[in-house]
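**Student:** Build me a model from this:
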Amino acid sequence: MPPTDASTDTGAGPAPQPGGGVEDTLDLRLPEELLALFRKDEMPAEPHRPAGEEDSSGDLLDNLADWAPVTTSVGLFQLVPVRIDRDLSLLTRWMNDPAVAAFWELAGPESVTAAHLRAQLDGDGRSIPCLGLLDGTPMSYFEIYRADLDPLARHYPARPHDTGIHLLIGGVADRGRGIGSTVLKAAADLVLESRSRCARVIAEPDLRNTPSVSAFLSAGFRFFAEVDLPDKRAALMVRDRVLRNLL
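**Tutor:** This next block holds a predicted model:
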């Protein structure tokens, strides 16, 4: 789970306590063939796709690099996948801003930021680091990721194709003026428009990060629950497709 000031999670009930049930006293060893059948039955069914709709199983985030820019009240906004050779210096500078470092915990030399980016870029495509451009100028960093395939899914009732957002606003001049909420809403709506099988956009900002929580609320996310993640106490935030025109 990437360290960020925006992510997702909801508790699905208290965890079982050791010694509290029959499971702790039995050592059942089922045949592998039977276990395979159980696993097959438990797999969620793939949502129905209309005839002609591309099966994006080979691209977990539906060709994010091709998502079109959108017009907002503060300018033309676009998500552009990060290239380390082009963007590393800028992102390292942002990660060393004390306001950012307090929650992302990636302060340090370029090698620290590079390692964080490569973990995503060299992965299977379930998380894509992006620059947020406003009128062609980089002003924010996003991570768009498959929340349903992330360790986060162990902490809330995930649904197939849930998509998560992590965000930081790079320039100090772009903070505290509503710009963050505007580009956050634009990014969330881009996800919903570009990923037809995604019904929810998820975020889990640190509860201590009041400006981040406020930005998500202003961007049309609703508060779902407080959750304990391995590295923080988070506010689980959700932007629903069915409510996007109301919030």
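**Student:** contacts, neighbours, all on C-alpha from now
**Tutor:** OK.
**Student:** now the strands for this structure?
**Tutor:** 70-72, 75-81, 127-134, 137-146, 163-169, 200-203, 222-229, 232-240 (DSSP state E).
**Student:** and those strands, which is most packed in?
**Tutor:** strand 200-203 (a mean of 28; mean count of other Cα atoms under 10 Å).
**Student:** which helices and strands sit right next to that strand?
**Tutor:** strand 163-169, helix 179-194, strand 232-240 (3 or more Cα pairs under 8 Å, 6 or more residues apart in numbering; DSSP states H and E).
**Student:** before we move on, the earlier item: mind putting the strands of the chain into TSV with distance to Asp59?
**Tutor:** Shown next, in TSV, are the strands of the chain (distance: least, Cα to Cα, whole Å):
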stretch	distance to Asp59
strand 70-72	22
strand 75-81	14
strand 127-134	11
strand 137-146	11
strand 163-169	13
strand 200-203	18
strand 222-229	27
strand 232-240	22
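**Student:** For Thr92, find the nearest of the ones you listed.
**Tutor:** Closest to Thr92 of these is strand 137-146 (Cα to Cα; 11.1 Å).
**Student:** For Tyr141, give me its contacts.
**Tutor:** Leu91, Pro129, Cys130, Leu131, Gly132, Leu167, Leu168, Ile169, Gly170 (Cα atoms under 8 Å, 6 or more residues apart in numbering).
**Student:** how about this one, so we can line them up?
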Amino acid sequence: MPPTDASADAGTAPVTDIGTAMSLGARDGRIAEAGLGADSEDTLDMRLPDEIVAFFAEQPGAAGDQSSGADSRLFASDSDLPNVDDLLDHVAEYGPVSTPAGVLHLVPVRIERDLPIIDRWMNDPAIAAFWGLAGPRNATEEHLRAHLSGDGCSVPCLGLLDGTPMSYWELYRADLDPLARYYPARPHDTGLHLLIGAVGDRGRGLGGTLLRAVADLVLDKRPACARIVAEPDIRNTPSVAAFQSAGFRFSAEIELPAKRAALMVRDRSLRHLL
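**Tutor:** Purely as a prediction, here's the structure:
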């Protein structure tokens, strides 16, 4: 859970763009007819995933373990930061995915390569209003390094559309994130944050198209994941609408430390209905 918004259109989409989302009542009726309401119920499951138990068992100081516990492969950065294998089933290996807007490829961030463009996007006033990383470049760098030097629960990515960098993404284990304190998390819940960099790419429905494609990609690559979640700022109506158009349902309003958020959920069981 970042201290900022998971904005799909950076708050710049016109109000008319919101009309593309299906109404909540219409979606609820389809869910009821399909008999799938129970599958999407937001309940709390406190079971610790087996992979997390194994992960901590491999860390330095664990009984009988003298190794570093870190994967010997480089994770996402060329820096000297410690690296661990991600807990999202190898985001770097997800590969490209076709969308109605073109071929999207999520590439894990490398600071030396990607910091300039991400920092430029973060200093766009429309994006800065929700992400809060405007200013000196080191603010964005520290944000990225916090993800890259972490425990593998969050992977920042550059989004390439037909080979052109145009968006920034964060995929994260919502069940292992501070966000889990504020909603009934389930094991393997996967969270999404998105910003679209170019002004010309905002406000024309592209956010919803890409969010749907990435949510489907995560569900395909992470069989243990039953839900994709997001928590855009409740004031960012275009962002909430983008998630709705991508098949996410509005679950609740939640009070987070830095914002009041709309908890958006995309259920595996409903992915072909919404």
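**Student:** Kindly provide the TM-score of these chains.
**Tutor:** Here the TM-score for the pair of chains, by TM-score structural alignment, normalised by the length of structure 1, is 0.80; 207 aligned residues with a Cα RMSD of 2.0 Å.
**Student:** Please name whichever of the strands of structure 1 is nearest to Asn96 of structure 1.
**Tutor:** strand 163-169 (12.1 Å).
**Student:** what's that closest one aligned against in structure 2?
**Tutor:** The alignment of strand 163-169 of structure 1 onto structure 2 (TM-score structural alignment) spans residues 190-196.
**Student:** what does stretch 118-131 of structure 1 give?
**Tutor:** Going by TM-score structural alignment: stretch 118-131 of structure 1 matches residues 145-158.
**Student:** Then stretch 232-242 of structure 1?
**Tutor:** With TM-score structural alignment as the criterion, stretch 232-242 of structure 1 aligns to 259-269.
**Student:** most centrally placed residue in structure 1?
**Tutor:** Gly164 (2.3 Å; Cα atoms, centre = their mean).
**Student:** Return the residues in contact with that residue.
**Tutor:** So Gly164 of structure 1 contacts Ser7, Thr8, Glu143, Ile144, Tyr145, Arg146, Ala147, Val201, Ile202, Ala203 (Cα under 8 Å, 6+ apart).
**Student:** what's the counterpart of the last one in structure 2?
**Tutor:** Just to be clear, that refers to Ala203 of structure 1. In structure 2, Ala203 of structure 1 lands on Ala230 (TM-score structural alignment).
**Student:** pretty sure its match contacts Ala185?
**Tutor:** No: Ala230 of structure 2 sits out of contact with Ala185 when judged by Cα atoms under 8 Å, with a separation of 12.0 Å.
**Student:** Look up how far Ala146 of structure 2 lies from Asp216 of structure 2.
**Tutor:** 27 Å (Cα to Cα, to the nearest Å).
**Student:** Oh, that last question was meant for Leu206 of structure 2, not what I typed.
**Tutor:** From Leu206 of structure 2 to Ala146 of structure 2 the distance is 28 Å (Cα to Cα).
**Student:** higher neighbour count, those two?
**Tutor:** Taking neighbours as other Cα atoms under 10 Å, Leu206 of structure 2 and Ala146 compare with Leu206 leading, 16 against 13.
**Student:** Can you report how many residues neighbour Ala147 of structure 1?
**Tutor:** By other Cα under 10 Å, neighbour count at Ala147 of structure 1 equals 29.
**Student:** Then Asp124 of structure 1?
**Tutor:** When neighbours are counted by other Cα under 10 Å, Asp124 of structure 1 registers 12.
**Student:** OK, contacts around the match of Ala203 of structure 1?
**Tutor:** Per Cα under 8 Å, 6+ apart, neighbours of Ala230 of structure 2: Ala6, Gly191, Leu192, His193, Ala262, Leu263, Met264, Val265.
**Student:** check contacts around the third one.
**Tutor:** Right, the one you point to is Leu192 of structure 2. Ala6, Trp169, Glu170, Leu171, Tyr172, Ile228, Val229, Ala230.
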